[in-house]
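Participant: Please find the sequence and the predicted model below.
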Amino acid sequence: MSQKIQDILKERILILDGAMGTMIQRHKLEEADFRGEILRDHPHPLKGNNDLLSLTQPDIIKDIHRQYFEAGADIVETNTFGSTSVAQADYHLEHLVYQINYESAKIAKEVANEFTQKEPNKPRFVAGSMGPTTKLASMSPDVNNPGYRAITFDQLVVAFKEQAKALIDGGVDMLLLETVTDTLNVKAGLFAIQELFEETGKEVPVMVSGTITDASGRILSGQTAEAFLISVSHVPLLSVGLNCALGASALRPYLKVLSDRAPFFISAHPNAGLPNEFGQYDQTAVQMGKEVEDYLKEGLINILGGCCGSTPEHIKRIADIAKNYKPRTIDTIEAATTA
């Protein structure tokens, strides 16, 4: 990177992309599309494994990245939200984990470089998306056996490390541990990343984004926004933030908590409102833009994008509005924490 993202974040608000799944759904893909030629004879169903499309339908994924950059995104996320061995086990594709992550990173970086070459004064970045996996480390999936755990901390470390290595090898500019529902899971992810950095001698910035699951203001494993922040603050993060679950307006008070206390940059990529009874997101780009503008007016934000239901239309609207506002500054917080 010719200009460090840390320096750009002090100058302006950076725009993250919107939903990948929402855009993939527009293609109405069937089982054969997910399989492609390489997995034509795989004995298990693969429809719905969006991450696999980086291998079997790379042009679709490239086009989605391109649409988000054209809409004004500075950062796109790799198509790897469910690309750990833990999540891919549902499809019996653990053996393809490295390849899925590596190719996803490569695809996104290729498109980012295209846009950076066209506009060198507006470099585009790629964040390696690392979702929470499909298992919780601090809660039991069995109500009749509260002491049971479906996965251990050490197993998560192995899975996250494999994913992070492949993403970095593929060329991502940063890693984004997102949609955190269980703090113990993200701690395993952070541990894995730190261990990987030490082993390889190569580091990239790390972003963490939690998910407030309901009106109680807590993530699924029970922590408030402030407790969540404290739990991850031992790592030198690029940013901490919130995404998914709630629409933009409902997320604002919890972002304020992070903004008031975090010695890191603050990110948010909320859903386009809440889903309707059919699971669809009805919030328009104009409505979402109006809600996120409150973050900007209050100076809460450094990185802003969209999650479920958001599209290039939403991102364009957010990008156009964000140009009129200054980013949150962390100088005062840094001074307080070092005093």
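Facilitator: Noted; the coordinates are in hand. Residues are numbered from 1 along each chain as shown.

Participant: switch to C-alpha atoms for all contacts and neighbour counts from now on
Facilitator: Fine.

Participant: Please report how far the spatially closest residue to residue 85 that is not a sequence neighbour lies from residue 46.
Facilitator: Distances taken as CA to CA, 6 or more residues apart in numbering put residue 94 closest to residue 85, at 4.8 Å, once the chain neighbours are dropped. Per CA to CA, to the nearest Å, residue 94 is found 13 Å from residue 46.

Participant: now swap in residue 67 and tell me
Facilitator: Note on residue 67: its distance to residue 46, by CA to CA, is 26 Å.

Participant: Helix, strand, or coil at the residue nearest the centre of the chain?
Facilitator: With distances taken as CA atoms, centre = their mean, residue 178 lies nearest the centre of the chain, 4.3 Å away. Secondary structure assignment for residue 178 (DSSP: H, G, I helix; E, B strand; the rest coil): strand.

Participant: Longest helix in the chain, by number of residues?
Facilitator: Of all the segments assigned as helix in the chain under DSSP state H, the longest by residue count is helix 97-118.

Participant: How far does that helix sit from its chain's centre?
Facilitator: Here helix 97-118 is found 16 Å from its chain centre; the criterion is CA atoms, centre = their mean, to the nearest Å.

Participant: the strands in the stretch 151-300 of the chain, which residues?
Facilitator: Secondary structure of the stretch 151-300 of the chain (DSSP state E, counting those that start in this stretch): strands located at 174-180, 206-210, 239-247, 265-271.

Participant: which helices and strands does the second one pack with?
Facilitator: So that's strand 206-210. strand 174-180, strand 239-247 (3 or more CA pairs under 8 Å, 6 or more residues apart in numbering; DSSP states H and E).

Participant: May I see the ones you listed organised as a markdown table, with distance to residue 25 added?
Facilitator: Output for the helices and strands packed on strand 206-210, formatted as a markdown table (distance: least, CA to CA, whole Å):
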| stretch | distance to residue 25 |
| --- | --- |
| strand 174-180 | 20 |
| strand 239-247 | 18 |
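
Participant: put this beside the first:
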Amino acid sequence: MPPLSSLSAALESGRTLTADGALATELEARGCNLDDPLWSAKVLLEQPGLIRDVHRDYFAAGANIATTASYQATPRGFAARGMAEEEALDLVELSVRLADEARREHLMEHPDAGPLLVGGSVGPYGAYLADGSEYRGDYSLAPGSSRSSMLPA
């Protein structure tokens, strides 16, 4: 089934969909140190295969939706690591590919498991700041900046 009709069909059928949970917790349990402004997006740089493995394990546990490792994956966040915007956007794309690979691998072994979906995790501006302000909502843009300056060109 195409992805959009799969989600629509699942919702219209009244089927319960279960999203994966706690990607960061699983990555930490597997030895990743996420004490970093990039949080789980750091693993996209260091051990991307591990992210795919966690997604696959969540599907095996019964999840229908894999949430990408992109909550804190922003061009500005990666720029702090010296990466160009194009490289940063490639890493966001990688987060989607890893979840999709896990989905495809699980469906090859369990063809009746579907629908299995990939959901993009998009954090608010405060997530990029990596100071907890996305929970408090107490961040603001610098004087003279605009909302569009926060987005990739």
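Facilitator: It's in. Remember, predicted model here, so these are calculated numbers, not experimental data.

Participant: And residue 94 and residue 46 of structure 1? Which one has more around it.
Facilitator: residue 46 (20 against 16; other CA atoms under 10 Å).

Participant: could you list every residue that touches residue 53 of structure 2?
Facilitator: Residues counted as contacts of residue 53 of structure 2 (CA atoms under 8 Å, 6 or more residues apart in numbering) are residue 102.

Participant: what about whichever strand or helix holds it, how far off from structure 1?
Facilitator: Per DSSP states H and E, residue 53 of structure 2 falls inside helix 48-60. With mean CA distance after the TM-score superposition for structure 1, helix 48-60 of structure 2 departs from structure 1 by a mean of 1.0 Å once superposed.

Participant: Out of the helices and strands packed on strand 206-210 of structure 1, the one nearest residue 24 of structure 1 is which?
Facilitator: strand 239-247 (17.4 Å; CA to CA).

Participant: Where in structure 2 does the closest one align, residue-wise?
Facilitator: Mapped onto structure 2 using TM-score structural alignment, strand 239-247 of structure 1 spans no residues at all.

Participant: Can you list the buried residues in stretch 189-201 of structure 1?
Facilitator: Neighbour-count burial for stretch 189-201 of structure 1, counted by 16 or more other CA atoms under 10 Å, picks out 189, 190, 191, 192, 193, 194, 196, 197.

Participant: Who's the closest spatial neighbour of the aligned partner of residue 13 of structure 1 in structure 2, skipping the chain neighbours?
Facilitator: Residue pairing (TM-score structural alignment): residue 13 of structure 1 is matched to residue 16 of structure 2. Leaving aside its sequence neighbours, residue 16 of structure 2 sits nearest to residue 10 (CA to CA, 6+ apart; 7.8 Å).

Participant: Next, count neighbours for the one you found.
Facilitator: 16.

Participant: That one touches residue 115, doesn't it?
Facilitator: Yes. Assessed by CA atoms under 8 Å, residue 10 of structure 2 is found in contact with residue 115 at 7.4 Å.

Participant: residue in structure 1 matching residue 52 of structure 2?
Facilitator: Checking with TM-score structural alignment, residue 52 of structure 2 has residue 62 as its match.

Participant: just so I have it, where are all the helices in structure 2?
Facilitator: 3-12, 23-29, 42-46, 48-60, 75-79, 85-109, 125-129, 133-136.

Participant: can you pull the buried residues of the third one?
Facilitator: Neighbour counts over helix 42-46 of structure 2 (16+ other CA under 10 Å) mark 42, 43, 44 as buried.

Participant: Can you redo the strands of the stretch 151-300 of structure 1 as CSV, where the extra columns are distance to residue 107 of structure 1?
Facilitator: Formatted as CSV, the strands of the stretch 151-300 of structure 1 follow (distance: least, CA to CA, whole Å):
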stretch, distance to residue 107 of structure 1
strand 174-180, 15
strand 206-210, 20
strand 239-247, 24
strand 265-271, 22
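
Participant: The ones you listed: which one's closest to residue 291 of structure 1?
Facilitator: Residue 291 of structure 1 sits nearest to strand 239-247 of all the strands of the stretch 151-300 of structure 1, at 8.6 Å, using CA to CA.

Participant: residue contacts, the residue nearest to residue 16 of structure 2?
Facilitator: Contacts of residue 10 of structure 2 by CA under 8 Å, 6+ apart are 16, 17, 115.

Participant: repeat for residue 123 of structure 1
Facilitator: Contacts for residue 123 of structure 1 were tallied using CA under 8 Å, 6+ apart; they are 3, 74, 115, 116.

Participant: Now which residue in structure 2 aligns to the third one?
Facilitator: Spelled out, that is residue 115 of structure 1. Under TM-score structural alignment, residue 115 of structure 1 pairs with residue 106 in structure 2.

Participant: Apart from its chain neighbours, what residue comes closest to its match?
Facilitator: Nearest to residue 106 of structure 2 is residue 56, by CA to CA, 6+ apart, at 6.4 Å.

Participant: Correct me if wrong: the one you found contacts residue 104.
Facilitator: No. Applying CA under 8 Å, one finds residue 56 of structure 2 not in contact with residue 104, separated by 9.2 Å.

Participant: Those two: which has the busier surroundings?
Facilitator: Per other CA under 10 Å, whichever of residue 56 of structure 2 and residue 104 has more neighbours is residue 56, with 24 against 16.
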